[in-house]
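In: sequence and computational prediction follow.
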Amino acid sequence: MRVSLPVLSSQLKQGFQPLYLLFGAETLLVEEALRPIRACAKEAGFLDRLRFTAEPGFDWNKLLEYSQTKSLFADKQLIELRLPTGKPGDAGAKALIDYAEHMVAPGASGDTALVVICGNIDKRAQNTKWFKAVGVAGVVIECPTISADQLPNWISQRLTAGGLKFDDEAVARLSHFVEGNLLAAAQEINLLSLLYPKERISAEIIERVIADHARFNVYSFVDACLAGSVHRVTRILQSLKREQMEPVIILWALARDTRILCQLSAAMEHMNQGERPQSLFQRYGIWSSRNGMVNAALNRLSRPQWENILRRLARADLMVKGRAPLQRKDIWEEIENICLGMCGLRIQ
């Protein structure tokens, strides 16, 4: 059974289940979802808690051994199994399938419960046998990433839950400072609760006490380039530079999506009458959440222009590797120039 994060609490009130799977890219949300599960387990008598991390070399036999061995006078036990990569491997997949089939089968003792805690699990991994087996036998909870568009609403709800009063501008400023770093957002809201429990939170207060915790990755940078957001492109690139992100990784990510844009642009020129662009997007592996930015990119530049961007990225890759001379101050300026071109700006 799959349960969304907002309804987890109401689902737990219906009774504690012997098998849970928590996963998501946001560590904060995963850990916060784990708390009510632990509390419900305690109320159900699962007082003995065992913790394991499935790192390379982990003995998956332990999972079944501990779930099947119980002292006559021992408490019910809750096993927390952390799966950092979201990929258990062949042995782990078999062990999880066995657990799902046998420990929750009719006649099972019910003295052991398992909570599997993962990072992000992509769509392909969600179609594997072990994931489906856990979903059939237990409860699966995804903790989805909070996007930049969703962040202000999330912060507003968090501030309200903390009993704080606030201005819309304060929410906007806090969103700006902590974008891409949900843990920092939660920490700063806790700090505001301690410092200003009865005062209305204004933009001035945010500016005074909040440090700039914005943290980005190469994928958010590529998305900003596709969306054509000049401000976000320059801001994220500066952040990646401060964090000493390898330029070759940035160029690889940009080239990968630019290559797809070239292929899509060519395919759209020969698209059958009545065929929708979304069908092409699906064919080229574009997620529905990225349809808008990809469509904006295709409308902004023509196929020859995207092909020129791809050539410039290839040339910049040679510059990084010392096989072509820099045409500007450094590689970061080269990347910025190319990406502003992706946004539709013509810069010589």
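Out: It's in. Numbering: from 1, shown residues only.
In: make it CA atoms for all contacts and neighbour counts henceforth
Out: Noted.
In: please name the nearest non-neighbouring residue to Ile92.
Out: Wrong residue type there; residue 92 is Gly, not Ile. Of all residues not flanking Gly92 in the chain, Trp60 sits nearest, at 6.0 Å (C-alpha to C-alpha, 6 or more residues apart in numbering).
In: cool, and Leu63?
Out: Nearest residue to Leu63, sequence neighbours excluded (C-alpha to C-alpha, 6+ apart): Ala95, at 7.4 Å.
In: the one you found reaches Asn61, doesn't it?
Out: Yes - between Ala95 and Asn61 a contact is recorded at 7.4 Å, counting by C-alpha atoms under 8 Å.
In: which of those two has more neighbours?
Out: Summary of the neighbour comparison: Ala95 and Asn61, criterion other C-alpha atoms under 10 Å, with Ala95 having more neighbours (19 against 11).
In: and the helix or strand where the more buried one lies, what does it pack onto?
Out: With elements taken from DSSP states H and E, the one containing Ala95 is helix 89-102. Under the contact criterion of 3 or more C-alpha pairs under 8 Å, 6 or more residues apart in numbering; DSSP states H and E, helix 89-102 touches helix 61-68, helix 129-137.
In: in that helix, what counts as buried?
Out: For helix 89-102, the neighbour count (16 or more other C-alpha atoms under 10 Å) marks 92-93, 95-100 as buried.
In: putting a second one here so we can go through both:
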Amino acid sequence: MKLTYFQLEPHLARQLAAVYIFSGDELLLKQDALSLLRKAARKAGFSGRVRIPPEAGFDWEQLYSLLYSTPLLAEKRLFELDFRDSGPNKAAAKILQEYAKNPVPDIILSLDTGKIDSKTAKSAWYQSLEKAGVVISLWPIPREQLPQWMIQRARKYKLSLQPDAAGLLADYVEGNLTAAAQAIEKIYLLQPQKPVDIELIQNVLTDESRFTLFDFIDSLIAGDTPRTLHVLEALRAEDTEPVLVLWGIARELRLLADYARRIREGCTYEQLFQQQRIFPRRQAAVRRFLDRFSAADCRGLLVHAAEIDRVIKGAVKGAAWDCLRLFCLRLAG
């Protein structure tokens, strides 16, 4: 059975299949889809979770034992296999093909793959698993469906995003799902006491007389320190909560750490920009950042951000805005 992203949640509410294949390079959608499966599996009593990462040294012959062995607590388990960077080798393919013929009742098998090409689609292991379960191909969301996706995502934060407001937000983010998700999380942090309408979206995101959090983040990763500090001061003057600024920094650093990992593993910048749908106006800034900082550097900066979070929460003495300025200067080198 083949499902779209929007069909997955209703399907999981009705039933659980023996096998799920999540294909595509839309990272945010895939994270959401995997999260939906994990939540549904836990609700159905699949309390165990076994994840097999893409480690070069893993002996795939062990997969057979893992699938067919009985755990000590006799718990139902969700098995997650990561084939994003390369498909299963001959040993794994043979095991998966045989497993598809006779799935274990107390196991849900989940495969995370890249885009399914014609060669993979014709392979025996893939066709066997497709017959035994569900395939969810995660493609970029068309502009006309983006407001629907935003409304659904806002609902997870207990926000009522009005259709016209969702349309405006879709125009604002230019189809960038990550920017849309950031905007919704920002609105959630503001804890609005009413449905999110056009007026609120305009006040939060599109007031041209004010700097936005996105202006700050863009300047920060571009390495434009004078403008970054200027925008930061403007946000402080507008009574922006420091926690919002820190959230924007941390969110961007997590994404950049993932980008840096992909570059280290051999992905070209052109491939990265296409796969992650990074708009042309941000590509130069992202490239400059990744030329300067590695994934490990990003993790170190996230540790620094966590220290600022403790200051904001009052666990450590300090002035939050001063800490944020020092962070910006550290990023400038």
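Out: Sure, I can see it. Keep in mind it's a predicted model, so treat the numbers as computed, not measured.
In: what's the farthest-apart pair in the buried residues of helix 89-102 of the first structure?
Out: Among the buried residues of helix 89-102 of the first structure, the pair separated by the greatest distance (C-alpha to C-alpha) is Gly92 and Ala100, at 12.2 Å.
In: residues making contact with the helix holding Ala95 of the first structure?
Out: With contacts defined as C-alpha atoms under 8 Å, 6 or more residues apart in numbering, helix 89-102 of the first structure is touched by 19, 60-61, 63-64, 108, 129-130, 133-134, 137-138.
In: give me the neighbour count for Gln77 of the first structure.
Out: Using other C-alpha under 10 Å, Gln77 of the first structure is surrounded by 22 other residues.
In: burial measure for the counterpart of Ala137 of the first structure in the second structure, as a count.
Out: Matched to the second structure by TM-score structural alignment, Ala137 of the first structure sits across from Ala132. In terms of burial, Ala132 of the second structure registers 20 neighbours under the definition other C-alpha under 10 Å.
In: the nearest residue to Ala132 of the second structure once chain neighbours are set aside and Ala166 of the second structure, how far apart?
Out: If the residues on either side of it in the chain are set aside, Ala132 of the second structure comes closest to Ala100, at 5.7 Å by C-alpha to C-alpha, 6+ apart. Between Ala100 of the second structure and Ala166 of the second structure the distance is 41 Å, computed by C-alpha to C-alpha, to the nearest Å.
In: could you do Lys39 of the second structure as well?
Out: When C-alpha to C-alpha is the yardstick, Lys39 of the second structure and Ala166 of the second structure sit 26 Å from each other.
In: between those two, which one's more packed in?
Out: Ala166 (23 against 13).
In: make sure the more buried one is actually in contact with Trp149.
Out: No - the pair Ala166 of the second structure / Trp149 is not scored as a contact, 9.0 Å apart, by C-alpha under 8 Å.
In: name the helix or strand for Leu81 of the first structure, please.
Out: Leu81 of the first structure is located in strand 77-83, with elements delineated by DSSP H and E.
In: and that strand with helix 89-102, angle?
Out: For the pair strand 77-83 of the first structure and helix 89-102, the angle between their directions (axes from the mean of the first three to the mean of the last three C-alpha atoms, to 10 degrees) equals 150 degrees.
In: Provide the aligned range in the second structure for strand 77-83 of the first structure.
Out: For strand 77-83 of the first structure, the matching stretch in the second structure spans residues 77-83, with TM-score structural alignment as the criterion.
In: give me the contact list for the matching stretch.
Out: When contacts are defined by C-alpha under 8 Å, 6+ apart, stretch 77-83 of the second structure is touched by residues 38, 41, 46-54, 106-114.
In: switch the cut-off to 7 Å
Out: Outside stretch 77-83 of the second structure, the residues within contact range by C-alpha atoms under 7 Å, 6 or more residues apart in numbering are 46-54, 106-113.
In: that one: average distance to aligned residues in the first structure?
Out: Superposed on the first structure, stretch 77-83 of the second structure shows a mean distance of 1.6 Å to its aligned residues (mean C-alpha distance after the TM-score superposition for the first structure).
In: in space, what's closest to Ser109 of the first structure - neighbours in sequence excluded?
Out: Using C-alpha to C-alpha, 6+ apart, the nearest residue to Ser109 of the first structure is Met103, at 7.8 Å.
In: number of nearby residues for that neighbour?
Out: Counted by other C-alpha under 10 Å, the residues lying close to Met103 of the first structure total 23.
In: again with Gln14 of the first structure
Out: Quick note: Gln14 of the first structure (other C-alpha under 10 Å) scores 8 neighbours.
In: my reading is that it is in a strand; is that accurate?
Out: No - the assignment for Gln14 of the first structure is coil, going by DSSP: H, G, I helix; E, B strand; the rest coil, so no strand is present there.
In: any idea how far Ala44 of the first structure is from it?
Out: Gln14 of the first structure sits at a distance of 12 Å from Ala44 of the first structure (criterion: C-alpha to C-alpha).
In: of the buried residues of helix 89-102 of the first structure, closest to Lys70 of the first structure?
Out: In terms of C-alpha to C-alpha, no member of the buried residues of helix 89-102 of the first structure lies closer to Lys70 of the first structure than Tyr99, at 15.7 Å.
In: which position in the second structure pairs with that closest one?
Out: Residue mapping for Tyr99 of the first structure onto the second structure gives Tyr99, with TM-score structural alignment as the criterion.
In: do you know how far that match is from Asp215 of the second structure?
Out: Per C-alpha to C-alpha, Tyr99 of the second structure is found 51 Å from Asp215 of the second structure.
In: again, but for Ser123 of the second structure
Out: The separation that Ser123 of the second structure has from Asp215 of the second structure, given C-alpha to C-alpha, amounts to 47 Å.
In: same question for Leu168 of the second structure.
Out: Relative to Asp215 of the second structure, and taking C-alpha to C-alpha, Leu168 of the second structure is found at 18 Å.
In: ok, Glu269 of the first structure - how many residues close by?
Out: When neighbours are defined as other C-alpha under 10 Å, Glu269 of the first structure has 9 of them.
In: what residue in the second structure is paired with it?
Out: Across the alignment, which pairs residues by TM-score structural alignment, Glu269 of the first structure is matched by no residue of the second structure.
In: any idea how far Glu269 of the first structure is from Lys62 of the first structure?
Out: Look at Glu269 of the first structure and Lys62 of the first structure: by C-alpha to C-alpha, they are 57 Å apart.
In: who touches stretch 109-118 of the second structure?
Out: In this structure, residues lying in contact with stretch 109-118 of the second structure by C-alpha under 7 Å, 6+ apart are 18-25, 78-85.
In: mind listing what's buried in it?
Out: Within stretch 109-118 of the second structure, the residues that qualify as buried by neighbour count (16+ other C-alpha under 10 Å) are 109-115.
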